[in-house]
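A.B. asks: 3D, please:
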Amino acid sequence: MRIEEYALVGDMQSAALVGMDGSVDWLCLPRFDSPSCFTRLLGDESNGFWRVAAAGHDRATRRAYVEDTLILETVWETPTGAVKVIDFMPPRHANPDLVRIVEGLSGTVEMTTEIRIRFDYGRIVPWVRRSNGHLHAIGGPDSVWIHSGVPLRGGDYRHQATFTVAAGERVPFVFTWHPSHEPEPERIDPMEQLAETRLLWREWVSRCGYRGPWRDAVVRSL
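C.D. replies: Below is the predicted model of the structure:
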């Protein structure tokens, strides 16, 4: 995709690029200047990505940020219903997190997710194991956990799943990075972090004193 088809979510210490196809194609952790763990932006699928999308649909219907925040909502409309995917990075506590919440808007929608973790700009294929139903990947100094109620199937150096979301349902995914020599970090509550993230950005934007005709564009650039 063209670079203008990507949206950015971040926590002021790093950021992810999310495409109109629902794929995270760039993410460096734990900092902006760290090696990436998703690098499809500069290569292909073998360099790592994480896609959450409506099954059989290559492109989302629309997307927008929630008010003056860096919380991204991507809407998928299908013949059977509609869903939105909420992407954000919560305020940094001990470790960086990327949260993706699939929320049913109407009807029922079959969703797919596929993730290929590749550390060091796509050069390192991690060792992945399942622990209490969640995925744990280790490669050199990097380690990530993927927490979700959706069971991910492994094969061909990737993990994927198909699941159905009905109106009013929420299916969260939490991607957490930490140094590989440290124990598993404490899990976050994705819904609590969504509220905390919204509050963080509202407070941050409130310091902007510009009230001119292009305020929305100014705030978004900031």
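A.B. asks: hey, let's count contacts and neighbours off CA atoms from now on
C.D. replies: OK.
A.B. asks: do a quick rundown of the helices in this structure.
C.D. replies: For the chain, the helices defined by DSSP state H occupy 119-122, 190-205, 215-221.
A.B. asks: any buried residues in stretch 63-83, and which?
C.D. replies: 63, 65, 68-78, 81-83 (16 or more other C-alpha atoms under 10 Å).
A.B. asks: just how off-centre is it within its chain?
C.D. replies: 13 Å (C-alpha atoms, centre = their mean, to the nearest Å).
A.B. asks: and the longest strand for the protein?
C.D. replies: When the chain is parsed with DSSP state E, its longest strand is strand 97-116.
A.B. asks: for it, buried residues please.
C.D. replies: For strand 97-116, burial by neighbour count (16+ other C-alpha under 10 Å) applies to 97-106, 108-116.
A.B. asks: helices and strands around it, which ones?
C.D. replies: strand 49-54, strand 81-88, strand 158-166, strand 170-179 (3 or more C-alpha pairs under 8 Å, 6 or more residues apart in numbering; DSSP states H and E).
A.B. asks: could you check the angle helix 190-205 makes with that strand?
C.D. replies: Calculated by axes from the mean of the first three to the mean of the last three C-alpha atoms, to 10 degrees, strand 97-116 forms an angle of 120 degrees with helix 190-205.
A.B. asks: just the angle between strand 97-116 and strand 49-54, please?
C.D. replies: If you take the same axes, to 10 degrees, strand 97-116 sits at 90 degrees to strand 49-54.
A.B. asks: second chain to compare with the first, below:
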Amino acid sequence: MAGRIEDYALIGDMQTAALVCRDGTADWLCLPRFDSHAIFAGLLGTEEHGFWRLGPARPEGAEPPAADRRRYRGDSLVLESEWDTSRGTVRVTDFMPPRDGAPQLIRIVEGVSGRVPMRSELRMRFSYGRVTPWVHKVDSRTVAVAGPDSVWLDTEAETYGENLTTYADFAVAPGDRITFTISWQPSHHEPPALPDPEGSLEATEQFWREWVEQCTYHGPYREAVVRSLITLKALTYGPTGGIVAAPTTSLPEEIGGVRNWDYRYTWLRDAAITLSSLLRTGYREEARAWREWL
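C.D. replies: Prediction:
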């Protein structure tokens, strides 16, 4: 089952966003856009509706452990999670590079100490869990196809399929870095280019560093203000300047209640408050783009 909403961290590429739980599970991701159907919808339902868990291996039937530490790397949308286990410490870095081609979710596993057994469990379900894709290998790549959509998994780890889920079991020691990338592509197009996770990580950090440097606020709450601004930027749809109120849909205000709106729209009130915050901190280009979109 999905975790508490406060256990989720946001990562995104200014065209869509993923929510990653403290136990290393991506439970929400719509591809290729904010308003597309979800391929991971465990946030709304159960694991049968799609998820991607990456963390320390655990005994069969045991609950996945929550990370002991979690933070964004500097002033960026690059998420780092660390687990301290009986075998050692491991770090997972999650991010979505600003888009230059296929949308990607990249996860990098890094050994910190000891030798930690790890497991990746990837269950892709299209159309909010209604559609189970056809999963097969193309050379060393794993591809899931469902109608007009395809998602490609690239990793150095050996993968195998079981119970309609793609697994990878491996271990990391200090200095080891194992990368996982999923890329979305229309199924009738050529396969997406092979990813460059390390280069994409550097480019993503540089993007956010340069964006944050434009901030004109230098008061006592700068750290909190910058983190809030990064979140607002992540909710801005890059190609048009439209600003979504939230990256999710159908999370009821009370279980069984009717107030379960789809917030993946530009609501004029929410956008106005967002633009006020951006303008007061030096971000005029976002306001210009939103006005042109409107």
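A.B. asks: TM value for the aligned chains?
C.D. replies: In this superposition the chains share a TM-score of 0.98, using TM-score structural alignment, normalised by the length of the first structure; 222 aligned residues with a C-alpha RMSD of 0.9 Å.
A.B. asks: where does the longest strand of the first structure end up in the second structure?
C.D. replies: Matched against the second structure by TM-score structural alignment, strand 97-116 of the first structure falls on residues 104-123.
A.B. asks: please identify the deepest-packed of the helices of the first structure.
C.D. replies: Highest mean neighbour count of the helices of the first structure: helix 119-122, a mean of 22 (counted as mean count of other C-alpha atoms under 10 Å).
A.B. asks: what's the average distance of that one to the second structure?
C.D. replies: Helix 119-122 of the first structure, aligned to the second structure and superposed, deviates on average by 0.8 Å (mean C-alpha distance after the TM-score superposition for the first structure).
A.B. asks: ok now that helix, how far from the chain's centre?
C.D. replies: 17 Å.
A.B. asks: repeat that for stretch 186-202 of the first structure.
C.D. replies: The chain centroid and the centroid of stretch 186-202 of the first structure are separated by 14 Å under C-alpha atoms, centre = their mean.
A.B. asks: re the thing from before, of the helices and strands packed on strand 97-116 of the first structure, which is nearest residue 42 of the first structure?
C.D. replies: strand 49-54 (11.0 Å; C-alpha to C-alpha).
A.B. asks: could you find the closest non-adjacent residue to the aligned partner of residue 194 of the first structure in the second structure?
C.D. replies: Under the alignment (TM-score structural alignment), residue 194 of the first structure pairs with residue 201 of the second structure. Counting by C-alpha to C-alpha, 6 or more residues apart in numbering, residue 201 of the second structure lies nearest to residue 97, which is 7.1 Å off, once chain neighbours are set aside.
A.B. asks: test my guess that that neighbour contacts residue 204.
C.D. replies: Yes: using C-alpha atoms under 8 Å, residue 97 of the second structure is in contact with residue 204, at 5.2 Å.
A.B. asks: related to what we said a few turns ago, how close does the match of residue 194 of the first structure get to residue 99 of the second structure?
C.D. replies: 12 Å (C-alpha to C-alpha, to the nearest Å).
A.B. asks: same question, residue 40 of the second structure
C.D. replies: 20 Å.
A.B. asks: quick check: closest non-adjacent residue to residue 158 of the first structure.
C.D. replies: Counting by C-alpha to C-alpha, 6+ apart, the residue nearest residue 158 of the first structure is residue 116, at 4.8 Å.
A.B. asks: now the one you found: how far from residue 126 of the first structure?
C.D. replies: Distance, residue 116 of the first structure to residue 126 of the first structure, by C-alpha to C-alpha: 9 Å.
A.B. asks: with residue 57 of the first structure instead?
C.D. replies: Look at residue 57 of the first structure and residue 126 of the first structure: by C-alpha to C-alpha, they are 29 Å apart.
A.B. asks: looking at these two, which one has more neighbours?
C.D. replies: Between residue 57 of the first structure and residue 126, residue 126 has the larger neighbour count (other C-alpha atoms under 10 Å), namely 19 against 15.
A.B. asks: surely the more buried one and residue 120 touch.
C.D. replies: No: the criterion here is C-alpha under 8 Å, and residue 126 of the first structure misses it with residue 120 at 10.2 Å.
A.B. asks: counterpart of residue 126 of the first structure over in the second structure?
C.D. replies: Aligned partner of residue 126 of the first structure by TM-score structural alignment: residue 133.
A.B. asks: okay, how far is it across stretch 20-33 of the second structure, tip to tip?
C.D. replies: End-to-end distance for stretch 20-33 of the second structure: 17 Å, by C-alpha to C-alpha.
A.B. asks: what span of the first structure lines up against it?
C.D. replies: Against the first structure, stretch 20-33 of the second structure falls on residues 18-31 (TM-score structural alignment).
A.B. asks: likewise for stretch 164-179 of the second structure?
C.D. replies: Counting by TM-score structural alignment, stretch 164-179 of the second structure falls onto residues 157-172 of the first structure.
A.B. asks: can you give me the first-to-last residue distance of that stretch?
C.D. replies: End-to-end distance of stretch 157-172 of the first structure (C-alpha to C-alpha): 23 Å.
A.B. asks: could you do stretch 144-162 of the second structure as well?
C.D. replies: Distance across stretch 144-162 of the second structure, first residue to last, is 14 Å (C-alpha to C-alpha).
A.B. asks: ok now that stretch, how far from the chain's centre?
C.D. replies: Its chain's C-alpha centre and that of stretch 144-162 of the second structure lie 17 Å apart, by C-alpha atoms, centre = their mean.
A.B. asks: quick check: buried residues in it?
C.D. replies: Of the residues in stretch 144-162 of the second structure, 144-146, 149-155, 159 count as buried by neighbour count, 16+ other C-alpha under 10 Å.
A.B. asks: for residue 117 of the first structure, give its distance to residue 143 of the first structure.
C.D. replies: 10 Å.
A.B. asks: correction: residue 4 of the first structure
C.D. replies: Plainly put, residue 4 of the first structure is 30 Å away from residue 143 of the first structure if you go by C-alpha to C-alpha.
A.B. asks: go on, residue 72 of the first structure?
C.D. replies: Going from residue 72 of the first structure to residue 143 of the first structure by C-alpha to C-alpha gives 25 Å.
A.B. asks: just to revisit the earlier point, identify the residues contacting the match of residue 126 of the first structure.
C.D. replies: 124-126, 144-146 (C-alpha atoms under 8 Å, 6 or more residues apart in numbering).
A.B. asks: can you tell me the closest non-neighbouring residue to it?
C.D. replies: Using C-alpha to C-alpha, 6+ apart, the closest residue to residue 133 of the second structure is residue 146 (4.7 Å).
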